[in-house]
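S.K.: generate a structure from the sequence data that follows.
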Amino acid sequence: MGLDTFSLQNKLALITGGGTGIGLGIAKAFISANAQVIITGRREEVLKKAVEELGDNANYIVNDISDKSNIPELISHIEHRFGVIDILVNNAGVHLKKWAQDTSDNDFENVINTNLLSVFSLTRECARKMIERKQGAIILISSMTALFGMDRVVAYGTSKTALTGLMNNLVTEYSKHHVRINAIAPGWIESDMLHKALDVDKQRKDKIVNRIAMNHFGQPEDIGNTAIFLASNASKYITGVTIPVDGGAKINF
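M.R.: Below you'll find the predicted structure:
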């Protein structure tokens, strides 16, 4: 096995929420592995800037993943314009930091709609094509909150925990068609969103850093490199797993 096993040459990847943060880190990694990348998101100026940074092998489509009615048309448009989708990365999501008692039904439903229901809809539509072709790789971006409890993220944590159940059940149906589905559970990864959340809450930030065995935050490329592995032939016999990329936070005391 050589490095070419990790190559994504001649592969087309769709990455939702690919304009910033972890999604952009995955896009950069896939480009480095010679994939063609399509990123989506709601803000065209952000996507345009990202594609300028990514180069000629990247394109963008403005799309709000929470509007599930547009998903079949999105997939048809991409495959007609750019070619078949070989890799799907379900990265787009929304966060909500509220105590459970302050979380309204509407708050909860909005998070579940974007982080779970839309993920299922997009996965189903992409998989429909992948099943016909008897190949495909699907990656779900989960979270530490799917592995252990945290306060003030009841809706977000529930949505990410549910992705594990979604993955487990889809494995039983997709595997015989050679469509693999796996998840990455990022730890605390450097981003504007992370600092916005933690820089105003020193106690929470200190608690998090003390939990990380490697004693520092991760980088978007750490998630990107793991995504290359799960999207490539290097993991061709791996399906139904969640890989924590967390500097040891899951198991550290």
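S.K.: could you use CA atoms for every contact and neighbour count after this?
M.R.: Noted.
S.K.: now the end-to-end length of stretch 229-249.
M.R.: The first residue of stretch 229-249 is 21 Å away from its last residue (CA to CA, to the nearest Å).
S.K.: for that stretch, which positions count as buried?
M.R.: By 16 or more other CA atoms under 10 Å, the buried positions in stretch 229-249 come out as 229-234, 239-247, 249.
S.K.: all the helices of the stretch 51-200 of the chain, in order from the start?
M.R.: Ranges of helices within the stretch 51-200 of the chain are 71-81, 105-112, 118-133, 154-174, 192-198, based on DSSP state H, counting those that start in this stretch.
S.K.: second input sequence below; structure requested for side-by-side comparison:
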Amino acid sequence: MNSSEFPGIFSLKGELAVVTGGGTGIGQAIAQAMHAAGARVVLVGRREAELAAAVKTMGEGAAYAVHDITETAGTGALVQRITQEHGSITCLVNNAGRHLKKAAVDTTPQEFLDVINTHIIGAHELTRLVAPGMIERKHGSIIFTASMASLFGIPLVVAYASAKSAMLGMVRTLSTELSSHGIRVNAIAPGWIDTDMSRKAFAGDPARKNKIISRTPMAKLGDVSDVGWAAVYLASPAAKFVTGAVLPVDGGASMGF
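M.R.: From the prediction side, this is the model:
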């Protein structure tokens, strides 16, 4: 090892990253960080205006495709379109999600299923269709956005917590199936991050924010870029021997009190 390897060991030059839920929040931050690290990026999401605005901030080497990943009948066409227009997908970030804050006894089967369809079924279908190309090229990185709800109990989010916990099972199984083909599969578990969504959740509820800060050893919320740069690391050659891992980016919250 010598200094000439740095910072190139963290470079994503030559990679094509597809980021679902890439128009806002953590997904946008991941796309921006990967783009800054040299990757070309394609943002996938349901809302074109948000996707277009996010791509505009990045400029050349960034594009978007409008698609709802729960519409699995159209996922094959999405992958084909991206491949034809931009080339082979070498990095997939399964970040798209759906949140539901509701007591377990009040959560209906359909509400539960809607959350599972986004985090698990939609992500699996996209992964299933992208993986063969990665296998053929013996090169690829797949990253899932997990959650603190994957690691410990949080009230009023039974569907979300179940989906994020199932996601970790998918990460571990995929890593055992795909790693011998040169494809690494990992997850990031963000803690409480300062996003538009979290600001809305905290609005008018200072006690909730104070509770979160008090149980976070670093005593602050994270920045979306903290997650973005963690994703760059996992996708880069620096993490070439890292697979099946869950990386908390949480200011120490998962360590407990």
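S.K.: which of the buried residues of stretch 229-249 of structure 1 sits closest to residue 167 of structure 1?
M.R.: residue 240 (6.2 Å; CA to CA).
S.K.: max-length strand in structure 2?
M.R.: Determined from DSSP state E, the single longest strand within structure 2 is strand 183-190.
S.K.: what span of structure 1 lines up against that strand?
M.R.: Counting by TM-score structural alignment, strand 183-190 of structure 2 pairs with residues 179-186 of structure 1.
S.K.: stretch 205-216 of structure 2 now?
M.R.: Stretch 205-216 of structure 2 lines up with residues 201-212 of structure 1 when matched by TM-score structural alignment.
S.K.: tell me which element the spatially closest residue to residue 26 of structure 1 that is not a sequence neighbour falls in.
M.R.: In space, and not counting its chain neighbours, residue 26 of structure 1 is closest to residue 224: 3.9 Å by CA to CA, 6 or more residues apart in numbering. Using DSSP states H and E, the element containing residue 224 of structure 1 is helix 220-231.
S.K.: what's the mean distance for that helix versus structure 2?
M.R.: Aligned to structure 2 and superposed, helix 220-231 of structure 1 gives a mean residue distance of 0.4 Å (mean CA distance after the TM-score superposition for structure 1).
S.K.: that helix: what's the following helix or strand?
M.R.: Downstream of helix 220-231 of structure 1 (by DSSP H and E), the next one is strand 242-245.
S.K.: what's in contact with that next one?
M.R.: Strand 242-245 of structure 1 has contacts (CA atoms under 8 Å, 6 or more residues apart in numbering) with 144, 164, 182-187, 222-223, 226, 250.
S.K.: hmm, back to that, if you count contacts, what does the longest strand of structure 2 end up packed against?
M.R.: On a contact count with 3 or more CA pairs under 8 Å, 6 or more residues apart in numbering; DSSP states H and E, strand 183-190 of structure 2 meets strand 140-145, helix 158-178, helix 224-235, strand 246-249.
S.K.: picking that back up, the residue nearest to residue 26 of structure 1 contacts residue 29, doesn't it?
M.R.: Yes. Assessed by CA atoms under 8 Å, residue 224 of structure 1 is found in contact with residue 29 at 5.1 Å.
S.K.: and the gap between the alignment partner in structure 1 of residue 94 of structure 2 and residue 119 of structure 1?
M.R.: In structure 1, the residue matched to residue 94 of structure 2 (TM-score structural alignment) is residue 90. Residue 90 of structure 1 sits 6 Å away from residue 119 of structure 1, going by CA to CA.
S.K.: repeat for residue 243 of structure 1
M.R.: Residue 243 of structure 1 is 18 Å from residue 119 of structure 1, where distance means CA to CA.
S.K.: can you give me the strands for the stretch 1-150 of structure 2?
M.R.: Secondary structure of the stretch 1-150 of structure 2, counting by DSSP state E, counting those that start in this stretch: strands at 16-20, 40-45, 62-66, 91-94, 140-145.
S.K.: against structure 1, where does the second one fall?
M.R.: What it means is strand 40-45 of structure 2. Across structure 1, the stretch matching strand 40-45 of structure 2 (TM-score structural alignment) is residues 36-41.
S.K.: measure stretch 248-255 of structure 2 end to end?
M.R.: End-to-end for stretch 248-255 of structure 2, by CA to CA: 10 Å.
S.K.: swap in stretch 164-184 of structure 1?
M.R.: Terminal residues of stretch 164-184 of structure 1 are spaced 10 Å apart (CA to CA).
S.K.: can you list the residues that contact that stretch?
M.R.: Outside stretch 164-184 of structure 1, the residues that touch it by CA under 8 Å, 6+ apart are 120, 127, 130-131, 134-143, 146, 223, 226-227, 230, 238-245.
S.K.: all set now, cheers.
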